[in-house]
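1. Make a model of this:
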Amino acid sequence: AKGKLTKRATVPLAHGYDYLSLDPTGRYLLGASYFEGHVDVYQLNPQGLPGKVVATRFEGRDKAHSVRVSPNQRFAYVPYVKDQNALYQYAFDAKTGALTPLDPPQAPVADDVGPRHLAYHPRKPLVLFSNEQQLGVSSYRILPDGRLELVHLCPAPGADPQPGLAASDIVITPDGRFAYASVRGFGKELNAVYGYAIQTDGKLQPLGKTDTDTIPWALALSPSGRTLFVSATQGGTLTAYQVQTDGGLQETAKIPWGKDFRDLVVTPAR
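-> Coordinates of the predicted model:
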């Protein structure tokens, strides 16, 4: 297969989304709306196309930045950035797609953190968030009832929160050993990916940073976890880094790309 994409359909959506994700079974598409604040769940038809909205949540605030269902298909979490600075936690009904707020509906978030994107640990009941305003990473333990318990708020070493700096994406390697989160410099010199070793207790050990081209927006790992891909929105590049055994990153390839290149997805070879 050459990886060529073929357009199948244009589907109207209920809101404009800054983030889309599939539940682990691939039966539902979830969307988070930054400007409107809605979180919607669509059921997918047998052809994989979204149909009607089967569930929606609106918590009276905007700047919802992502939504993902937990690997066990029981819970979903929605972080809010900037002045909203919140993290909502829900029970997810895999039969209907419904989102039901947990008690309490919000997980604890420190001031000026701005949780943005999330990644689940492949084996432990842990979920990590990139923090848009704090610039580092938050580690939460997922309790049996789905509530989140903060384990560690880890700063990005040498990255002082200030206007013009904002964290973006986060990924965890398939073996669960390392996490990577990117920091973007809007008019600033700092553009980098920060590495973290995930300890057995869920705390994070910073590994240092790898400089990138301007505005590292999206991160994606190869299925093996041995290669990290980084999109540079203003730099106009897609760069591949080898994930070394100690968690360090070594640039291996770079190709030019159009500017405003945001997201990327890596699929297994067929």
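
2. Please make it C-alpha for all contacts and neighbour counts, starting now.
-> Will do.

3. What separation is there between the closest residue to Ala159 other than its chain neighbours and Ser231?
-> Leaving aside its chain neighbours, Ala159 sits nearest to Leu135 (6.9 Å; criterion: C-alpha to C-alpha, 6 or more residues apart in numbering). Distance, Leu135 to Ser231, by C-alpha to C-alpha, to the nearest Å: 18 Å.

4. ok, now Lys4?
-> Counting by C-alpha to C-alpha, the gap from Lys4 to Ser231 is 19 Å.

5. And for Tyr88?
-> 28 Å.

6. Point me to the helix or strand that includes Tyr194.
-> Per DSSP states H and E: Tyr194 is located in strand 192-198.

7. and that strand, what other elements does it pack with?
-> Applying 3 or more C-alpha pairs under 8 Å, 6 or more residues apart in numbering; DSSP states H and E, we find strand 192-198 packed against strand 178-185, strand 204-211.

8. which residues touch the first one?
-> Which is strand 178-185. Residues from elsewhere that reach strand 178-185, judged by C-alpha atoms under 8 Å, 6 or more residues apart in numbering: 130, 135-137, 164-173, 190-198, 214-219, 247.

9. at 6 Å instead, please
-> By C-alpha atoms under 6 Å, 6 or more residues apart in numbering, the residues outside strand 178-185 that reach it are 164-172, 191-198, 215-216.

10. Stretch 149-166 now?
-> 132-141, 183-186, 203.

11. Identify the farthest-apart pair in these.
-> Greatest spacing in these, by C-alpha to C-alpha: Arg141 and Phe186 (32.1 Å).

12. And the two? Which one has more around it.
-> Higher neighbour count among Arg141 and Phe186: Arg141, with 20 against 15, using other C-alpha atoms under 10 Å.

13. Alongside the first, I'd like the structure of this one:
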Amino acid sequence: MKQKITFLTIIFLLTFNLFAQSNYVFLGSYNRDKSAEAIQVYQLDTLSGKLVKFASVKNVVNPSYLTVSPNGKFVYACTDTKTPNAGSISSFEFDPAAKSLTFLNSQRSGGENPVYVAVHKSGKWIANANYTEGSVSVFPILENGKIDSIAQNFQYMEGSTNKERQTRSHVHSSVFSPQFDYLFLPDLGADKIRCYAFDENQKKPLVETKNPFTKTDLEAGPRHFAFHPNQKFSYCIEEMAGQISVYQYENGVLNKIQRIAAHPDKIKEGFESSDIHISPDGKFLYATNRGRENNIAIFSIDENGLLKNIGYQSTLGKHPRIFAIDENGKFLIASNVLTGNVIVFRRDSKTGLLKKVGKEIKMENVSCVQIKKI
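-> Next comes the predicted model:
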């Protein structure tokens, strides 16, 4: 009997290991050097928070922002970012079994300085935001993960009131709605959150709506955008004003219900607020502040969607551009561009507070971090 139990235990462990998923951390950078590892992949130890080097790719310039396909097989990156008269979107195949990340192809981004790319839940479309020329582009994705020719590109010209930073449109992100039936485009230059309906079955999926944009406060500089898991609320981080605007959301329409400072009250200027994410349980919101304060602002979220600040956590580096939260909400990982370091924080699910764990990773000019369970 004892031998039978031992045999069954071994079979169970082998089966568990065969189908067990791992959390992979994808890092992009402003590498500016094709000989450098432009994208690095790490495996996240979900007990200790330790990051272990897994794969990397070279011969790519400035992959400033990354996203991973729903099935985890492909990585899409904004490449040739901050490169004059250039800008591209590139695809890579990720093979955990072979520990490899392989370049597939790239397409011109449809505008200079691509800064954000999002993938549709079907895995058949990507949408990217081009900052300098203020535009959005949509591309079909082929079955092999390669990016097909551009399907649509919309460019915008109007700016807003700040004569130094808002002389024209600067689209800073492209975010799908929870049902993936709308695409939202925070436009830092125009103080607008633009919106299109998205019909995945059409060759040109972006469709104009009765509410093509939502105006933000003047000189707000809307940057990144996040939806609550309950799909009733959305949140926009405003880079220039250092504020977070809270919206009720329904069928592509945003109605503002709150605006709250992302920075401590003592900070009156020099705002460079950056990224924004919500914990999977919907109880806490996190936002990064660069500039004078290099920290993560932490907010509790009430049932009515309103925010209450509960503290700040230093990112232990300078210029935290992008951060990510794993699917289980256990870890938050921040990337600091100017100090070139990546910090793993364990997240307290009850208090929302963060505590550094593991050893920091060094990557020159690290600009983006994404986490995917595969």
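
14. Fetch the TM-score of the aligned pair.
-> In this superposition the chains share a TM-score of 0.91, using TM-score structural alignment, normalised by the length of structure 1; 263 aligned residues with a C-alpha RMSD of 1.7 Å.

15. Put the buried members of the contacts of stretch 149-166 of structure 1 into a PyMOL selection.
-> Here is the PyMOL command that picks out the buried ones among these, judged by 16 or more other C-alpha atoms under 10 Å:
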select buried, resi 132+133+134+135+136+137+138+139+140+141+183+184+185+203
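
16. Just give me the match in structure 2 for Asp263 of structure 1.
-> Residue pairing (TM-score structural alignment): Asp263 of structure 1 is matched to Cys368 of structure 2.

17. list the contacts for its match?
-> Residues near Cys368 of structure 2 by C-alpha under 6 Å, 6+ apart: Leu27, Gly28, Tyr65, Ile322.

18. Next secondary structure after the helix or strand hosting the second one?
-> For Gly28 of structure 2, the element it lies in under DSSP H and E is strand 23-29. Past strand 23-29 of structure 2, heading to the C-terminal end, the next element that is a helix or strand (DSSP H and E) is strand 39-44.

19. centre of the chain versus whichever helix or strand comes after that following strand, how much separation?
-> Later in the chain than strand 39-44 of structure 2, the nearest helix or strand by DSSP H and E is strand 51-57. From the chain centre to the centre of strand 51-57 of structure 2 is a distance of 19 Å (C-alpha atoms, centre = their mean, to the nearest Å).

20. corresponding residues in structure 1 for the next helix or strand after strand 51-57 of structure 2?
-> Using DSSP H and E, the next helix or strand after strand 51-57 of structure 2 towards the C-terminus is strand 65-68. Counting by TM-score structural alignment, strand 65-68 of structure 2 falls onto no part of structure 1.

21. got the contact list for strand 65-68 of structure 2?
-> Phe74, Val75, Tyr76, Ala77, Cys78, Tyr116, Cys368.

22. Which residue lies closest in space to the second one, excluding its sequence neighbours?
-> For Val75 of structure 2, ignoring the flanking residues on the chain, the nearest one in space by C-alpha to C-alpha, 6+ apart is Val68 at 4.5 Å.

23. Could you measure from that neighbour over to Leu101 of structure 2?
-> Noted for Val68 of structure 2: a distance of 12 Å to Leu101 of structure 2, by C-alpha to C-alpha.

24. next one: Tyr312 of structure 2
-> Look at Tyr312 of structure 2 and Leu101 of structure 2: by C-alpha to C-alpha, they are 35 Å apart.

25. go on, Ile39 of structure 2?
-> Applying C-alpha to C-alpha to Ile39 of structure 2 and Leu101 of structure 2 gives a distance of 9 Å.

26. With neighbour numbers in mind, choose between the two.
-> Neighbour count, other C-alpha under 10 Å: between Ile39 of structure 2 and Leu101, Ile39 has more, with 28 against 23.

27. Now do the strands in the stretch 201-350 of structure 2.
-> Applying DSSP state E, counting those that start in this stretch to the stretch 201-350 of structure 2 gives strands spanning 206-207, 213-215, 222-227, 233-238, 243-250, 253-261, 271-278, 284-291, 295-301, 307-314, 320-325, 331-336, 341-347.

28. I'd like those strands written out as JSON lines, with distance to Val138 of structure 2 added.
-> Shown next, in JSON lines, are those (distance: least, C-alpha to C-alpha, whole Å):
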{"stretch": "strand 206-207", "distance to Val138 of structure 2": "8"}
{"stretch": "strand 213-215", "distance to Val138 of structure 2": "18"}
{"stretch": "strand 222-227", "distance to Val138 of structure 2": "18"}
{"stretch": "strand 233-238", "distance to Val138 of structure 2": "22"}
{"stretch": "strand 243-250", "distance to Val138 of structure 2": "23"}
{"stretch": "strand 253-261", "distance to Val138 of structure 2": "21"}
{"stretch": "strand 271-278", "distance to Val138 of structure 2": "22"}
{"stretch": "strand 284-291", "distance to Val138 of structure 2": "27"}
{"stretch": "strand 295-301", "distance to Val138 of structure 2": "31"}
{"stretch": "strand 307-314", "distance to Val138 of structure 2": "33"}
{"stretch": "strand 320-325", "distance to Val138 of structure 2": "22"}
{"stretch": "strand 331-336", "distance to Val138 of structure 2": "27"}
{"stretch": "strand 341-347", "distance to Val138 of structure 2": "31"}
